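[1] Sharing a model prediction with you, sequence too.
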Amino acid sequence: MELFHMRVMQRQVLDQCKYLIKAAERINTGLAANDLDEVFFSIQNLLNAGANISKMLWGQLGKRAKEREALRASVNVADDSALREVTMRNNFEHMDERIDRWWVNSKQHVHVDRVVAPKGAVAIPDPTDLFREFDPTTTNVGFWGQEFNIQALVDAVQAILPALEAEAKKPHWIQ
């Protein structure tokens, strides 16, 4: 990867990291105010920023993983980083497809969505009837029984922020 290309990518990753941190802060604000709209708006934005970071570091569906190795190395991101995971974002982003699939496959058409409670607080016989959920005690976001820990994403971002900030400040012509 040419240096100027890398600097532009580093700056974009830095922007997305800042957005992810802001979204995490807004989740806490929404929780404190018992504002479900704020909580799920912020979760969705956090997941989107995380997916944008993933695309920068590995490419869409990991298609550019090899050519972006230098970018990941420049900010100390391992291939097993929480930043790579986009499945939960896909659940939120492709809600229309999830609803269509649920409609065809659900036996009872129970629809439970936007739950903020510890896991298991809402008894659902079929996990595909439980859409978006957030457990503030674990910071796990759930969808159809799948779980993703958003604190792991925040931690991964905070771990690379110092390197990203240092790299992004460098001119594009100096290694």
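    Thanks, I have the structure now.
[2] make it CA atoms for all contacts and neighbour counts henceforth
    Fine.
[3] buried residues in stretch 56-64?
    Residues of stretch 56-64 classed as buried: Met56, Leu57, Trp58, Gly59 (neighbour count, 16 or more other C-alpha atoms under 10 Å).
[4] Arg64: which element?
    Under DSSP states H and E, no helix or strand contains Arg64.
[5] what about it, distance to His5?
    Distance of Arg64 to His5, given as C-alpha to C-alpha, to the nearest Å: 14 Å.
[6] swap in Ala152?
    With C-alpha to C-alpha as the criterion, Ala152 and His5 are 28 Å apart.
[7] Comparison target, given below:
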Amino acid sequence: MDMNVIGLHIHELRNQCRFIEASVDILNQSMENQAAVGAFFGLQNIMLGSNQLARMLWSPRKKGKERAAGLRQVLELPEKYPLNNENILALVDQADEANDQWIAQSKDQYILYDFIGDIANSRHKDVEPKNIFRAFDPTTKIYAFRGVSYNLDALLKAIADVSNRVNQIHQRLYPDQWKEVEPEAPVEDAAPAEDTKAAPKKTAPKKTPAKKPAAKKAAPKKAAAKK
């Protein structure tokens, strides 16, 4: 594969990893603020980013298999991998029809929709996983969507590994983008006024204990990227 083409794919893979990281922040902030819409927004974006990574690196279509294999070779990623999952790969395929199918199969069943909480210790404890349209259990870190359950911690750990490998290659291809920007020196007044009064001290607000995040950004192990 041409290095320019590889570079473009690596750049986009890095973007998707960064988008997922931002989505984890949104999820954690929303959970802390008990904002269900924000939490599901963050979860949806994590899954969409996972779908993008999966299809770029483990394309299920014949036309994309050569590209995917080439990128995996550069990143030294195996064929068998948590992101190479048929449910993740097909997450947005014919989404409208997938919704219709879920509605049809769950007819006359006890269903759960847009729930956040410990399902096992709730009044919904007997619901079958296949009848959950959308739910997040912060205790088990399981995100359920359209009858399929995803282990969020395991998923983010795999994404962190991909991100680490991608960053190593990206830094070699685009070193200028990784140079630290030197902070600007503070601007000083040439002739400060003699009668300037000192600003009153501000009382530091009391800090409240931080809540446990809903999702952790897994620290990736260093992987030897292929030169």
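    Cool, the structure landed. Computed from a predicted model, the values in this text were never measured in an experiment.
[8] Quick check: TM-score for this pair?
    The TM-score (TM-score structural alignment, normalised by the length of the first structure) is 0.81; 172 aligned residues with a C-alpha RMSD of 2.7 Å.
[9] quick revisit: okay, Ala152 and His5 of the first structure: which has more neighbours?
    Taking neighbours as other C-alpha atoms under 10 Å, Ala152 of the first structure and His5 compare with Ala152 leading, 15 against 11.
[10] That one maps to what in the second structure?
    In the second structure, Ala152 of the first structure lines up with Ala154, judged by TM-score structural alignment.
[11] For its match, which non-adjacent residue is closest in space?
    Excluding its sequence neighbours, the residue lying closest to Ala154 of the second structure (C-alpha to C-alpha, 6 or more residues apart in numbering) is Pro82, at 7.9 Å.
[12] host element of the one you found?
    Applying DSSP H and E, one finds Pro82 of the second structure in no helix or strand.
[13] go on, Pro162 of the first structure?
    Counting by DSSP H and E, Pro162 of the first structure is found in helix 150-169.
[14] Look up how far Asp114 of the second structure lies from Arg14 of the second structure.
    From Arg14 of the second structure to Asp114 of the second structure the distance is 30 Å (C-alpha to C-alpha).
[15] Could you check which of those two has the larger neighbour count?
    Neighbour tally, Arg14 of the second structure and Asp114, criterion other C-alpha under 10 Å: the higher count belongs to Arg14, 21 against 14.
[16] Work out which residue lies at the spatial centre of the first structure.
    The first structure has Leu47 as the residue nearest its centroid, 2.7 Å off, counting by C-alpha atoms, centre = their mean.
[17] quick one: that one and Asn91 touch, right?
    No: using C-alpha atoms under 8 Å, Leu47 of the first structure is not in contact with Asn91, being 10.0 Å away.
[18] For the helix or strand hosting Val39 of the first structure, give me the average deviation versus the second structure.
    Secondary structure from DSSP H and E places Val39 of the first structure in helix 36-58. Helix 36-58 of the first structure, aligned to the second structure and superposed, deviates on average by 0.7 Å (mean C-alpha distance after the TM-score superposition for the first structure).
[19] related to what we said a few turns ago, I'd like the distance between the match of Ala152 of the first structure and Glu76 of the second structure.
    Applying C-alpha to C-alpha to Ala154 of the second structure and Glu76 of the second structure gives a distance of 19 Å.
[20] All the helices of the second structure, residue numbers only.
    3-32, 36-57, 62-75, 86-89, 95-105, 152-173 (DSSP state H).
[21] I'd like to know which of those is closest to Arg146 of the second structure.
    Counting by C-alpha to C-alpha, Arg146 of the second structure lies closest to helix 95-105 out of the helices of the second structure; the figure is 6.5 Å.
[22] Any buried residues in the closest one, and which?
    For helix 95-105 of the second structure, by 16+ other C-alpha under 10 Å, it's Trp102, Ile103.
[23] Many thanks, have a good one.
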